[in-house]
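Engineer: Predicted structure and sequence below. I'll ask about it afterward.
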Amino acid sequence: MTKQTYQTLNVHCDDAGVLRIVIDVPGRPLNVINADVMNELDAAITDLEARKDVKLVVFKSGKESGFFAGADVSIIESISNKSQAEQLLVAGQRLFARIEKLAVPTLAVIHGPCLGGGLELALACDYRIARDNSSTKLGLPEIKLGLIPGWGGTQRLTRLIGLKHSLQMILKGLHVSAQAASSIGLVDKAIAPDRWRDELLEVINHLLHGDELHSVFAIGRGVKNRLQANEFVRQQIVAIAERSIAKQAVHFPALSSAIKAISESFENDDRGYETERAEFKKLLFTPACRNLLRLFFAKERSRQLKTWVTDHSQLLHQDPIRRLGVIGGGVMGAGIAHCAATRGYPSTIKEANKMTADAARNRVDQLVNEYAEHKGMDREQSERLKSAVMVSESMADLSDASCVIEAIVERMDVKKSVLRDLESSIGKSAVIATNTSALSVSEMASVLRYPKRFAGLHFFNPVSRMELVEVIRGDQTSDATIAKLVGFVKSLGKTPIVTKDSPGFLVNRILFPYLGEAVLMVQQGFDVKTIDDEMRTFGMPMGPLRLLDKVGLDVALHVAGTLQQMMPAAGTISTILGDFVGRGDLGCKSGSGFYRYGGKRPKPRSGRKLVSYFVQPPASIDFIEDGLTDIQRRLVYPMLLEATRCLAEGVVESEWAIDLGMVLGTGFAPQLGGPMQVIHEIGHAHFNANLARLALQLGERFETYEPVRAVNGQDTSLMKQGELL
């Protein structure tokens, strides 16, 4: 038989009859399923179907980075009509069905990521084994793109692991570890790295002797999910799932589509696969999906060095950050050190004295304990992680750090003093960063001898959960420093956005007018719960007043002071927040703010008990239809307006960076695509016209000195400041 030559596959059959199909997509750090992979897998399966010498087929990756990252999202994004989508979906479903129906056993050998279409390929195999280490993760994350699995994932996953687990995985886009996958039956065996080669050979040997394998793996297969196969039980589980996603499904239609496809997975015909294709096609052209796809590509762009540094090719090979120092072991400092340690960075926290050092140690240990419990780590692994973070009272212990992050109190004078002392204690090649949420990076750099190696690195709280990190370029920050910090942020598994040094940088500057407007509305007698409920209906994960409580009203007061010169209403907002802070109402951490805490659910407080005096609410006015309620418009427009100002001032250079930053940093409704995308949806002319009305109704904070223009420079507005359409 003529040997087929492939570009993405290496196909080899040994003397024992084991045919190995090794996938290695050229030019990609991780395998993705693209047209070449699909065509070559199709050819390999056609060849395999005609062979008589094969006793076992093994699918594996030729890349140490992992099995599959999933389908090539750029192909999905480029589909322009439902006919193209149908062709792609049918091709994938038919290919995996052929793999499923092969006359010989099939085995997927999984290490590293096995996601999306990669997991759908593995599900088409008879057996799956996975290497049990931290990089291995299995999942169907399509819901995060506003889609559902389209190559049989909604059908095969449910039949394999049952309705309950498949609903959880698909509706949440969950990634599960090898051990977790083994416990729910997603993989047949999770193998420790030090036993990987030996046990893999054992599995292959078992599969070559089918009767023996049956006793090893198939006990209980199909039995554990028998109860869920009962139609009445299935209906109950589906009904519970539908109720749980009812509110979210308004914004994310993929949730309902997923349940619809999954609920048909127990049928004995192809109806479930047809439903999967139909729902995928319907979702692909929804605004939510298109916006989530834009955000996906924005995130990919933000993680590329060439996006932020002009001469990036010269900086790719400079020594990366290897050891981290952190000054200050408070909530943020301890969180940064812990996060770095989980990614393999030895870290040293410098504290002022024994008491604060002990407190920092306790914070780190608590973070590690929570992390270890979440990851299922044993005591030895947990202790090893704790030992990766040293806490010291001596600045000299930072001397070997290649990056030191200052994370102390938000006071310019204190930060300058600490940075001045730090510079003389570390090597000249070490990068220095300040974790500040609003203070000027350039002003801090004025006390340094080598300001080129200094920048801002704004982590968001809690560090372990928040994906965004703002990298702030000071007036004298070098490209080499930016390159090192962008690389460091990426290595932490986070997403960097490089901003200009401007009060509030990007996220806080855009977010604060929104939060401040909510405070002013409380002063005018608006109900706390009504304000928050309106914004949750808009699509925010929580309302502005609840968010203020979570951030801390003392922190919000500090940010308000920083932005006071830029925002007309910041002084009034500071006064109101100052009253809260003065009486000890700091939000969640004090047990009271706009809400009272302590019970099962926060309870909104009466506005009459929150502010010392009320002002007259504004008169009503007619607005041009923009899809928003009056309360939503009043709260959302300040964000949109400030976003346009940030773009005009070059805080960042692109709209996508604003949208991505606000989605990752604040939870801005991702299905809407971000503030700039919302403006496009409203229309620049209507947005400007409504701004003018808000300015007449509420004052100068809604004024814009120039009409907002389209990105291509064409003036799409039909008004000047103060004029109405």
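Structural biologist: Ah, there it is. Numbering: from 1, shown residues only.
Engineer: Every contact and neighbour count from this point should use C-alpha atoms.
Structural biologist: Fine.
Engineer: And stretch 593-609, end to end?
Structural biologist: With C-alpha to C-alpha, to the nearest Å as the measure, the ends of stretch 593-609 fall 11 Å from one another.
Engineer: What are the buried residues along it?
Structural biologist: G593, F594, Y595, R596, Y597, P604, R605, S606, G607 (16 or more other C-alpha atoms under 10 Å).
Engineer: Residues in contact with it: which ones?
Structural biologist: Taking C-alpha atoms under 8 Å, 6 or more residues apart in numbering as the criterion, the residues outside stretch 593-609 that touch it are 522-523, 525-529, 545-546, 549, 553, 580, 585-588, 591, 610.
Engineer: from the residues you listed, which ones fall inside helices?
Structural biologist: Judged by DSSP state H, helices contain the following of the contacts of stretch 593-609: V522, Q523, V528, K529, L545, R546, D549, L553, F580.
Engineer: I'd like the distance from the nearest residue to K306 once chain neighbours are set aside to K484, if you could.
Structural biologist: Spatial nearest neighbour of K306, chain neighbours left out: H312 (5.3 Å); criterion: C-alpha to C-alpha, 6 or more residues apart in numbering. Computed as C-alpha to C-alpha, the H312 to K484 distance reads 11 Å.
Engineer: Put this next to the first one:
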Amino acid sequence: MSLLNAKKALELGIVDELVEKDDLISRAESICLELAADPDWKTRPHGAVPDAPEKQEKYFKMMERTLRIKTKGNYPAPVKALESIKTGLTQGIEKGHEFEARAFAELSFSETARNMIFLFFTTEFYKMSAAAKAGKQGSAPIKTVGIIGGGIMGTNIASWAAIRGYDVVVKAASDARQDLMMETVTNNVKRAEKADVEGEEGKAPGSIKSAKSFEDLADVDLLVEACAEVLETKIDILSKVLPILKSSTIVATNTSSLSVNELVEKLGAKHEFFGIHFFHPVDRMPLVEVIPAKNAGKESQSKVLAFLAALDKLPLPVKDSTCFLVNRLLCCYINESARLVDLGTAINWIDDAAIDFGMPLGPWGVTDEVGMDVALLVADSLQDNIGERFTKPACLKGVKDIGIIGKRHGRGLYLWDESGRNTGMNPDLANLLKLNVSEEKAPPEECKRLAQHILLPMIDEAARCLDEKVVRRPREVDVATVMGMGFPPFRGGLLKYADSLGIPYVIEKLEEIYQEPGPHREVSSYLKQMAATGRSFYSSGKDAD
């Protein structure tokens, strides 16, 4: 919700009186003395518009309606807070406090509160652990960061590092983009300063230096390569810069799908190496997947985790595996949605179902944000390396063939105007690809069915990721899905949601889904074993020690 100015707050009855700044203290003292002289002040109703209760009631109804639209009924606390304010204004402050206390107690024991508290403490745990590990190592922290790559991702990483107080040296992959990269990073930092976005512990922004050649990167503590997601391109650039770097420089490649160890082997790299996967947009997405190569030591890992934590990111160590964790699950989500389209489901109903479930964007909105070209690159990698269950559905191939890219080109599965506003489904989906686009809204029961259809296979894939030690704990999956792909926080994460359904129910529905036309799939042995032993993701079950 947007902030209110003082006059609007007075009009709405949120404050009782406005005064000039110079008169604030004296008027506050006067009000305190008046209250102290009136023994009944606590029970007296107050408000800026006591003589117009119908006007006040109108405003409260409007605000409640706005809150319910914004929260979609999934977050009850804001509505209860509004009701507390209303009670205090109309019935007196003691009644307001009583209502607030009862509401707080009621909300504190709700499933939504438990899930939100779980996510808060888990997120803080990973951030604090990253800083603590670096402290235990006792080694010199990262101070200077070199960024190679003048695209959106490289520019945003450089900007955010400088905003948080690191000295940054930027080098675009081509001379043509160097000036633009330098200008954009500098402007981003100036805007952040103006908006009072402070660095770690109130530090001033770091310096920004433009590298004329790779030699200007020689003394950086951390080098982040953020060029195109093409193995050959990364090898070409890194093979030129690695011989120049000091031996203690830690090297990281920003990648969403490429094998870090394969890159190290092809380069014959001696520097300790990491994959880091920032999510777009860098300034708003908190998760960063961290993929240590085989040659990365504990000390360098601690440094990288501490650096990312200082950027106010959530660094999550992930095993070097095909597309890591989030993109593997996200591709499963998009593939399952596309299979429904191939079976005749209205394409817009699928996005409606996901948003109704609580996702900020449906699978098609997400695909437009990341770009169909990037999404298909990830899908191809998973199909090539994992096999049949990641076979691309026909409609995705069709979308590629007619040149749909995504939001950054203004033409994706949706059409986008110059301001980035969604103007509706792309008519080519129906006109050229003959996909089903419905003018009607999906019925609530159909939304529920479709949401489970696209989400339950993702639970199965997450179970496989745990089995393969891509990550080791269910909470890591849950934090990653909330912070990296927008899974609704009020549900606690993907595997918390699975537990709320019950593992036997998840398996039953998965078996129904896997019988539909498409690639051969079977429920993972990990899920079957959980059901056989009575376990859930967050309980040990009957056969546990």
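Structural biologist: In hand now; what should we look at? Everything numeric in this text was worked out from a predicted model, so none of it was measured.
Engineer: now what about the TM-score between them?
Structural biologist: Put the two chains on top of each other and the TM-score (TM-score structural alignment, normalised by the length of structure 2) is 0.82; 498 aligned residues with a C-alpha RMSD of 3.6 Å.
Engineer: thinking again about what came up before, put the buried members of the contacts of stretch 593-609 of structure 1 into a ChimeraX selection.
Structural biologist: In ChimeraX syntax, the buried subset of those is picked out as below (16+ other C-alpha under 10 Å):
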select :522,523,525,526,527,528,529,545,546,549,553,580,585,586,587,588,610
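Engineer: Next, E264 of structure 1: secondary structure please.
Structural biologist: coil (DSSP: H, G, I helix; E, B strand; the rest coil).
Engineer: Could you measure from T562 of structure 1 over to A246 of structure 1?
Structural biologist: Distance from T562 of structure 1 to A246 of structure 1, by C-alpha to C-alpha: 41 Å.
Engineer: sorry, that was for V498 of structure 1
Structural biologist: Counting by C-alpha to C-alpha, the gap from V498 of structure 1 to A246 of structure 1 is 37 Å.
Engineer: now do M38 of structure 1
Structural biologist: 36 Å.
Engineer: what's the answer for E370 of structure 1, then?
Structural biologist: Going from E370 of structure 1 to A246 of structure 1 by C-alpha to C-alpha gives 31 Å.
Engineer: neighbour count winner among V498 and A246 of structure 1?
Structural biologist: Counted by other C-alpha atoms under 10 Å, V498 of structure 1 and A246 do not tie: V498 has more neighbours, with 26 against 14.
Engineer: which SS class is that one?
Structural biologist: strand.
Engineer: Can you find the partner of it in structure 2?
Structural biologist: Under the alignment (TM-score structural alignment), V498 of structure 1 maps onto P317 of structure 2.
Engineer: What sits closest to the aligned partner of L67 of structure 2 in structure 1 if chain neighbours are left out?
Structural biologist: When structure 1 is aligned by TM-score structural alignment, the residue opposite L67 of structure 2 is I245. Of all residues not flanking I245 of structure 1 in the chain, L255 sits nearest, at 6.9 Å (C-alpha to C-alpha, 6+ apart).
Engineer: now G584 of structure 1
Structural biologist: Spatial nearest neighbour of G584 of structure 1, chain neighbours left out: S590 (7.1 Å); criterion: C-alpha to C-alpha, 6+ apart.
Engineer: what about the one you found, how many neighbours?
Structural biologist: If we define neighbours as other C-alpha under 10 Å, then S590 of structure 1 has 15 of them.
Engineer: who's in contact with G362 of structure 2?
Structural biologist: By C-alpha under 8 Å, 6+ apart, the contact set of G362 of structure 2 is I350, D351, D352, A353, A354, I355.
Engineer: go on, A229 of structure 1?
Structural biologist: Counted by C-alpha under 8 Å, 6+ apart, A229 of structure 1 has contacts F266.
Engineer: how near is it to G162 of structure 1?
Structural biologist: 8 Å.
Engineer: any residues touching the host helix or strand of Q248 of structure 1, and which ones?
Structural biologist: Secondary structure assigned from DSSP states H and E places Q248 of structure 1 in helix 246-249. Outside helix 246-249 of structure 1, the residues within contact range by C-alpha under 8 Å, 6+ apart are L255, S256.
Engineer: mind running it again at 6 Å?
Structural biologist: With C-alpha atoms under 6 Å, 6 or more residues apart in numbering as the test, helix 246-249 of structure 1 has contacts from L255.
Engineer: What of stretch 232-239 of structure 1?
Structural biologist: By C-alpha under 6 Å, 6+ apart, the residues outside stretch 232-239 of structure 1 that reach it are Q228.
Engineer: Identify each buried residue in that stretch, please.
Structural biologist: R234, I237, V238.
Engineer: sorry, back to before: residue in structure 2 matching the residue nearest to I245 of structure 1?
Structural biologist: Per TM-score structural alignment, L255 of structure 1 is aligned with P78.
Engineer: P604 of structure 1 too?
Structural biologist: In structure 2, P604 of structure 1 lands on M425 (TM-score structural alignment).
Engineer: how much space between its match and W416 of structure 2?
Structural biologist: The gap separating M425 of structure 2 from W416 of structure 2 is 9 Å, by C-alpha to C-alpha.
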